[in-house]
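Visitor: give me a model of this one.
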Amino acid sequence: MASVTILGAKGGPALRKDGAMPTSLLVQMGGAQIVVDCGLGVTRGLVQAGVDLRGLSQIVITHLHSDHVLELGPLVHTAWTTGLRTPLHIWGPPGLRAYWDGFMASMAFDCDLRVTDEGRPPLDDLVRLHVLDEGAFTLGPVHARALRVPHPPVTDCFALRLDADGKSLCLSADTAYFPPLADLAQGADVLLHEAMLPQGIEAIIAKTGMGDKLRAHLTGSHSTADQAAQIATQAGVGHLVFYHIIPADDPAFGLTDWQAAISGHWDGPFTLAHDGLTVEF
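Guide: Okay, the predicted model is just below:
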């Protein structure tokens, strides 16, 4: 049995009372545990999911927007202070090295002190950074493929397909409608696809106090629910799950709105993600 746990279901970096956390996932398949994206709250989410942080070995960052990478450094540091002593592989787009070097510089006092005072191995010696690009790679026993998807103005954003032991999972990352994604997801057991309700955009604009630029970003860089449903149908996947939900924390919109949006575009199993949800496949 394989599974994916939604540690953070919302799209975007803002937090609101009783709302969902930003994007992060725990994938368990082929005997491996893989963290995909590290939005705010990922560390607590992993611990609440029963993960022993000392065993972290594989992390993938799909792109460098803050709601996908903000807590990468704190997660790795917390794993280290919990007792991590084995190599940790982190995959991410160009720019990941700059992020990591900046984080280590910001924590130099603490890291140096814990090595000399507590006898820990140097944190930087445990971390192995890998540049993510299109094509095949491996995450321990899991075969992975990455596909660059359109998420302007970000140029390096990658959808992923993960396969192990006859199980398959595809996740869209952040993307505008992109038909080639259906080829990557072809026949997958589960497709996690970001999704947006167009009727919720103006409420987001009002809450954030932003204007035309944010509206243009949302409409030009993300997929509407019906577009995501079309990808699932084209790919012939077994189960469609919406994550990176926009909006995720507006009580004016609920499950029935999402179901209405995909009606006529997808007629298979459908799940709207929430924090802590585990989907087995």
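Visitor: CA only for contacts and neighbour counts going forward, please
Guide: Fine.
Visitor: tell me which stretches of the stretch 1-150 of the chain form helices.
Guide: Assigned by DSSP state H, counting those that start in this stretch, the stretch 1-150 of the chain shows helices spanning 42-48, 66-69, 72-82, 96-106, 108-118, 123-126.
Visitor: TSV for these, including distance to L218?
Guide: Output for the helices of the stretch 1-150 of the chain, formatted as TSV (distance: least, CA to CA, whole Å):
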stretch	distance to L218
helix 42-48	24
helix 66-69	14
helix 72-82	24
helix 96-106	24
helix 108-118	37
helix 123-126	37
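Visitor: another sequence for comparison is provided below:
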Amino acid sequence: MAVVGTNDWQAIAYGNGKYVAVGASGYIATSTDGKNWTARIIGTNLWWDVIYGNGKFVAVGLRGSTAISTDGTNWTLSTRTPAYGMRSVAFGNGKFIAGDVGNIGVSTDGTTWTAIALQDSTHVVNKIAFGNGIFVAVTSGGKCYTSTNGTSWARYSTAFGGTNISSIAYGNGKFVAIGYYGNVSTTIDGTTWTTRSDNIAPNAYYMNQIAYVHDRFVAFGNNGYIATSIDGLTWTEPYRVTNESGSTVKTDIFAMIKVQ
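Guide: Here you go, the predicted structure:
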């Protein structure tokens, strides 16, 4: 298990032969094998998310900060307006789509952004996923927004009610979203949702994020717990991951990516 610095790492992306992880206090780290990392400081804000698309990495963070790099090592720092904290970023159809409080940011190059106001002006866009030609954004207010072009967005109610939706991922022809206490719902298009009858995690811990890795969905969260599913509705019993020594990992897990 690689230990890089002492700050929290929030997200990870892969592209151009490198892994890029972003986190607190402006830290960005790169690796070619996922084991050996080189960390650097880009700006001073917390980086929430990072994505690779169109030949470049784009990181987004607090106060509307963005950073762009083609190699993961040399970065160009910029700030967009309005200066909200961008919590998530996705890439699809030639566009970078970032989410913040009541807004969606749209960019073709990761540097110049256009802000799109959403119907819900108070809740945070926690995560955005792209699949099958559709962007689906999920919010802390239990709503989701869909768009095919990144500019026009339609809001839909989900089975989460007003409960926070932590994350969403696309794989195997569907979107799967998770929320607090391990609530899970799936959708093909973001409009009609199917919900698991019970949650996948005890109330003692949360599932923070979800990813599609090696032909299955992986939900991961507090205290090192993960659970996996093929279809998004039937899940394994949550268990703690272990390191190379066989010891359980008790730290919170915020990001996961398929090893290339």
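Visitor: got a TM-score for the pair?
Guide: Here the TM-score for the pair of chains, by TM-score structural alignment, normalised by the length of the second structure, is 0.36; 169 aligned residues with a CA RMSD of 6.4 Å.
Visitor: sorry, back to before: and A203 of the first structure, which of the helices of the stretch 1-150 of the first structure is closest to it?
Guide: helix 66-69 (19.5 Å; CA to CA).
Visitor: pull out the buried residues from that closest one.
Guide: 66-69 (16 or more other CA atoms under 10 Å).
Visitor: that helix packs against which elements?
Guide: strand 32-38 (3 or more CA pairs under 8 Å, 6 or more residues apart in numbering; DSSP states H and E).
Visitor: re earlier: looking at the helices of the stretch 1-150 of the first structure, which is buried most?
Guide: helix 66-69 (a mean of 23; mean count of other CA atoms under 10 Å).
Visitor: so which strand or helix has A98 of the second structure?
Guide: strand 95-99 (DSSP states H and E).
Visitor: out of the helices of the stretch 1-150 of the first structure, which is closest to I262 of the first structure?
Guide: Among those, helix 66-69 sits nearest to I262 of the first structure (CA to CA), with 25.5 Å.
Visitor: returning to what we had before: helix or strand right after the strand holding A98 of the second structure?
Guide: Note on strand 95-99 of the second structure: by DSSP H and E, the next helix or strand toward the C-terminus is strand 103-107.
Visitor: what angle do that next one and strand 95-99 make?
Guide: Relative orientation of strand 103-107 of the second structure versus strand 95-99 (axes from the mean of the first three to the mean of the last three CA atoms, to 10 degrees): 160 degrees.
Visitor: elements contacting strand 103-107 of the second structure?
Guide: Partner elements for strand 103-107 of the second structure (3+ CA pairs under 8 Å, 6+ apart): strand 95-99, strand 114-117.
Visitor: next, A169 of the second structure: secondary structure please.
Guide: Under DSSP: H, G, I helix; E, B strand; the rest coil, A169 of the second structure falls in the strand class.
Visitor: how many neighbours does it have?
Guide: For A169 of the second structure, the neighbour count with other CA atoms under 10 Å is 23.
Visitor: likewise for V138 of the second structure?
Guide: So V138 of the second structure, with other CA under 10 Å, has 30 neighbours.
Visitor: give the contact list for it.
Guide: Counting by CA atoms under 8 Å, 6 or more residues apart in numbering, V138 of the second structure touches 125-128, 144-145, 165-168.
Visitor: same for the helix or strand where T256 of the first structure lies, what does it pack against?
Guide: According to DSSP H and E, T256 of the first structure maps onto helix 255-262. The contact analysis (3+ CA pairs under 8 Å, 6+ apart) places helix 255-262 of the first structure against helix 225-235.
Visitor: next secondary structure after the helix it packs on?
Guide: Remark: after helix 225-235 of the first structure, the chain's next helix or strand is strand 240-246, criterion DSSP H and E.
Visitor: helices or strands up against that following strand?
Guide: In terms of contacts (3+ CA pairs under 8 Å, 6+ apart), strand 240-246 of the first structure is packed against strand 190-196, strand 270-272.
Visitor: mind doing that once more with 10 Å?
Guide: strand 3-8, strand 24-29, strand 167-171, strand 190-196, helix 225-235, strand 270-272 (3 or more CA pairs under 10 Å, 6 or more residues apart in numbering; DSSP states H and E).
Visitor: circling back: who wins for proximity to H193 of the first structure among the helices of the stretch 1-150 of the first structure?
Guide: Closest of these to H193 of the first structure is helix 66-69, at 14.9 Å (criterion: CA to CA).
Visitor: quick revisit: could you check the angle strand 190-196 makes with the helix holding T256 of the first structure?
Guide: Using the same axes, to 10 degrees: helix 255-262 of the first structure against strand 190-196 is 100 degrees.
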